[in-house]
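J.: Based on what follows, work out the 3D shape:
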Amino acid sequence: MDVKECGRHVFGVCHDHLAPHVSDGIVVSEHVTYKKLISTIAGELKIDETRKKIKARYIVEVNASPLFICNEMSVKLYVLQFRLEDCVWIFKASCRRGIELFKVRFFQDVHTCPLKDHVFTQLQATVGFVSGFAALKLVNYKRIHTPNDIIEAIKNTFGVDINYQKAWRAKERTIKMLRGKPAYGYRQMARYVYMLNSVYPSSHIRIHKFEDNKFMYLFVALQPLKSGFEYCRPEVVVDGAHLSGAYKGTFVSASTLDGAGCILPIAYGVVDSENDNSWTWFFENFKIDFGERDSMCVVSDRHESIIKVVSVVYPNVPHLACIWHLWKNVCTNFRKSKDRLSDIYYAMAKAYCKDEFGFF
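T.: Model (predicted):
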């Protein structure tokens, strides 16, 4: 019987009263358990498995090459041997008709085949191997390389299939190897602040900690950005973005538009979440460094804490709504009409006088 499957144990049961070329195949996984192996053979030979008279003196190893069983003569003789002709490994057992007990007749457990023929029958990629392979793609932190990309790359390069969990674990291990653990990054915060002050003198950088000396808030306003804000319109846009990873938090920032209409960041920081205390601490540091300019305004997504804090820290500064966040609310509440409302909405948002705004 010509069976070419690799990575699985393939058993062929041949009955001598049939034509020599007729055979039934039993296919089991290479990780088959002892109970499953006995059950499969018993089912093929129509043996009452519940009587528990089947005894096995040898269990096929996990990484063994494909084997086959033959049934010869009136006495049922079962022979397990390697498909490789130059290997002398063989296992023989027999039982007479009407008897359900197998008796081992001969067992030669020495392999004479090359090691690669019975070790490399099924290639597997470990997490360590995959992480080393993915390291070259993840050196550049700006590059997006997802677990699905890793799965595809391993398949195309080595012809090996890996699951999503293994790819994800390999990526996490690679990132940890290249950039260190998140906790280590927070321990380097003091060095980070020191280097910023050394490279950008006169910057305003502050760290706020808990009573047990754990990190709480960070505020950074670099001197070059402070100088650039003096030549921009006094419009401050603030927003927050949730951080992912082992340590949660929120990245907060303040930015404006330069003369070319490009975004210019003027201050940023990290806080625990968007709440009254964190935004108060951020705006107080912002006011210490930037003060209050004439015709200044603050633009945000209308977060409740931002509205409350701006009215306290900057009582004379108007607070405006971001047109992009406002448009998202329109799309949420008027999904069917958003295409028709788009042109009208942006025309109203970009109107420069009340008469033009009232036209719509």
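
J.: make it CA atoms for all contacts and neighbour counts henceforth
T.: Fine.

J.: What's the local residue count around the nearest residue to residue 162 once chain neighbours are set aside?
T.: Spatial nearest neighbour of residue 162, chain neighbours left out: residue 151 (6.1 Å); criterion: Cα to Cα, 6 or more residues apart in numbering. Counted with other Cα atoms under 10 Å, the neighbours of residue 151 add up to 19.

J.: One more: residue 246?
T.: Residue 246 has 9 neighbours, counted by other Cα under 10 Å.

J.: Isn't the residue nearest to residue 162 up against residue 159?
T.: No - counting by Cα atoms under 8 Å, residue 151 does not reach residue 159; the two are 10.3 Å apart.

J.: circling back: which ones are touching the residue nearest to residue 162?
T.: 161, 162, 163, 164, 167 (Cα atoms under 8 Å, 6 or more residues apart in numbering).

J.: where's the last one, which helix or strand?
T.: Following DSSP states H and E, the helix or strand that holds residue 167 is helix 164-179.

J.: Tell me how far residue 24 lies from residue 35.
T.: 21 Å (Cα to Cα, to the nearest Å).

J.: Looking only at neighbour counts, state which of these two leads.
T.: Between residue 24 and residue 35, residue 24 has the larger neighbour count (other Cα under 10 Å), namely 12 against 8.

J.: Isn't that one up against residue 10?
T.: No - using Cα under 8 Å, residue 24 makes no contact with residue 10, being 10.6 Å away.

J.: Please generate a structure for the following sequence too, so the two can be compared:
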Amino acid sequence: MSSEEECVLVLVHCSGKIKKKSKKYGVKFTDREPLSVFITSSNSLSDLKSSILQKLGVFGSKFVKKIFYKIPIAVVSSGVMYDTFVLAADEDIRVLFHCVRSFPEVRIHELYAKLEVTLDSSGASAPVHSSTAAGGASCSAPANQSSVLQVASPSFAADLVPTVAVRTVRSPNEGVLQQTFLGESSRATDDELQEFGEPDQVENAMRDDDSDQEPHYPPHFSTLNLEALGEHPAGIATVGGSSTEFQIGQSFQSKDKAVLSVKDYSIRRGVEYRVLESDHLKYHGKCKDFGKSCSWLIRISLRARKGTWEVRRYNGPHTCLATSIFSDHRQLDYHVICARIFPLVSADAAVPIKVLQQATEADYGFKPSYRKVWKAKQKAVAQIYGEWEESYAELPRWMLGVELTMPGTVTVLQTSPVRVVDQIDESTVYFHRLFWTFPLCVEAFQHCKPLVSIDGTHLYGKYGGTLLLAIAQDGNSNILPIAFALVEGENAESWAFFLSNLRRHVTPQEGILVISDRHNGIKSALEDPVNGWLPPRAYRAYCILSQHNRPGILKCNLRG
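T.: Model prediction:
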């Protein structure tokens, strides 16, 4: 994809209905299971229609009669006002991209496709042939395969950011503006809206909501950059992205890239191969049906002088049939998946595994197991942020950097020695505990209420552990974290480490109230005179979570 070409992800509704204008949001499309389709600025209307039919699996039996665009026309205090606009020609795609640029508040744009069954002259179903009307509008489903990028995804909708001001955006092309907002030829008529006004056969399965509130969808796809599937940063092994045949003499920068390219080729062709040899000098594979119905083989070797891997022998293409009916593919391992999902994980490390699973399925046509995708994500995270051991080894450097950047920062690191049999290796130490606080937190606590809430939360990384926190509260009841600690778990020693440093560096004031749960480790640390939390210097309150009539209400039981 060229850098000048624009790409946008749209929802395509093919069932449900178009609800007429409301005072708050205007027109609204209703469909519980819309399609997700990528449209590029170079796509034609015929490409878009073909893509919808291919995605639905009805290519040849149905055709797209008309496509409505839920076009944003103004931003108001309650959200975005919409109207309907008919995509009737290739030039109308420009209108959609104009609205994408003009209304950044709309994260996901929506279309409604009206489908009809294709009939021949006798009234029976007939194959569909491509035809284009004047002006570039396709009046039947095209026979050529769509070039629109497609990604399967869960349901989602625009996550709007309300603003106070009302504004409309004028296009530099007045013709486009007129066609978008004033053009009668492309605007959906009341009769057309009425045609969609009655619920179809799937309407009973949908929620019957006639309110003006926008439907709520899971938010993670609103910010997920699915366009990143086709982008790969330098230095990361990538897959080939196509099923084109290899050429003798074709070179790769590394063995990883060569192997990924061979696997990608096999997955997209729907065939499998077996690895005969694989070492630091060569990679040799044959089709699993080699010698029976197929003669496909490939041999890739290292060219030491050039430092590249080169295809030295190749018999292709496959002459066997791709008859696999399985949902997974042998060559679709977590290394291949990692190369595909790397840009998505790089953009959002919290992206759910199921989302990555669906994105991989949309790209390859095979659905990998949850565990494969989980391992692929872990590998991608390690490539982006480093291994767990590397991260822990960077802690002293991070502490020094924070202290230099933010003078007054307090960091306390505890390590444990390495024991080999009965001997102590003094050259190596293990991470044990870390306490830190920032100067702004220390200063802010001087202006807060004389109380602190302390608690811990479990960490679910490779080495586990617990994050301990101290929270303060200002005069307006706003909460403020003031101290942090990474420890091995909640016990008397770890709480003593945290509370002693909290007292020494952050809360030296007298008469402070400590709110906590009834953990025995906290009780032991607070009752230790060395830590400085005994009355009258400090007092304790238990925080109990009510599980009965009003869950979520915190009650404090003061203990002197």
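
J.: Could I get the TM-score for this pair?
T.: After superposition, the two chains reach a TM-score (TM-score structural alignment, normalised by the length of the first structure) of 0.59; 236 aligned residues with a Cα RMSD of 3.2 Å.

J.: according to the alignment, the next helix or strand after the helix holding residue 167 of the first structure goes to what range in the second structure?
T.: Counting by DSSP H and E, the next helix or strand C-terminal to helix 164-179 of the first structure is helix 182-187. Mapped onto the second structure using TM-score structural alignment, helix 182-187 of the first structure covers residues 388-393.

J.: mean deviation of that stretch from the first structure?
T.: Stretch 388-393 of the second structure, aligned to the first structure and superposed, deviates on average by 0.6 Å (mean Cα distance after the TM-score superposition for the first structure).

J.: How is the aligned partner of the residue nearest to residue 162 of the first structure in the second structure assigned, secondary-structure-wise?
T.: The alignment partner of residue 151 of the first structure in the second structure, by TM-score structural alignment, is residue 357. Of the three states, residue 357 of the second structure takes helix under DSSP: H, G, I helix; E, B strand; the rest coil.

J.: got it, and the one 3 residues further on?
T.: Counting by three-state DSSP, the backbone at residue 360 of the second structure sits in helix.

J.: Surely it and residue 370 touch.
T.: No - contact criterion Cα under 8 Å: residue 360 of the second structure and residue 370 do not qualify, at 11.3 Å.

J.: Between those two, tell me which one has more neighbours.
T.: Counted by other Cα under 10 Å, residue 360 of the second structure and residue 370 do not tie: residue 360 has more neighbours, with 24 against 13.

J.: List the contacts of that one.
T.: 337, 340, 341, 366, 367, 368.

J.: Quick check: it vs residue 341 of the second structure, distance?
T.: 8 Å.

J.: got JSON lines for the contacts of residue 151 of the first structure, with distance to residue 254 of the first structure too?
T.: Formatted as JSON lines, the contacts of residue 151 of the first structure follow (distance: Cα to Cα, whole Å):
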{"residue": "161", "distance to residue 254 of the first structure": "46"}
{"residue": "162", "distance to residue 254 of the first structure": "43"}
{"residue": "163", "distance to residue 254 of the first structure": "42"}
{"residue": "164", "distance to residue 254 of the first structure": "38"}
{"residue": "167", "distance to residue 254 of the first structure": "37"}
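
J.: Quick check: of these, which has the highest neighbour count?
T.: residue 167 (23 neighbours).

J.: Give me the aligned partner of it over in the second structure.
T.: Taking TM-score structural alignment, the alignment pairs residue 167 of the first structure with residue 373 from the second structure.

J.: Might one say that its match is in contact with residue 336?
T.: No - with contacts counted by Cα under 8 Å, residue 373 of the second structure stays clear of residue 336, the gap being 9.9 Å.

J.: Residue in the second structure paired with residue 134 of the first structure?
T.: Going residue by residue (TM-score structural alignment), residue 134 of the first structure aligns to residue 341.

J.: looking at this, residue 205 of the first structure is in a strand?
T.: Yes - with three-state DSSP as the criterion, residue 205 of the first structure is located in a strand.

J.: Next, the contact list for it, please.
T.: 193, 197, 218, 219, 220, 221, 222.

J.: For the corresponding residue of the second structure for it, give its distance to residue 264 of the second structure.
T.: Alignment note (TM-score structural alignment): residue 205 of the first structure maps to residue 411 of the second structure. Applying Cα to Cα, the value for residue 411 of the second structure to residue 264 of the second structure is 48 Å.

J.: picking up where we left off before, I'd like the contacts of residue 360 of the second structure as CSV, with secondary structure appended.
T.: Listed next are the contacts of residue 360 of the second structure as CSV, based on three-state DSSP:
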residue, secondary structure
337, helix
340, helix
341, helix
366, coil
367, coil
368, coil
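
J.: Return the closest of the residues you listed with respect to residue 318 of the second structure.
T.: Closest approach to residue 318 of the second structure among those (Cα to Cα): residue 366, at 19.3 Å.
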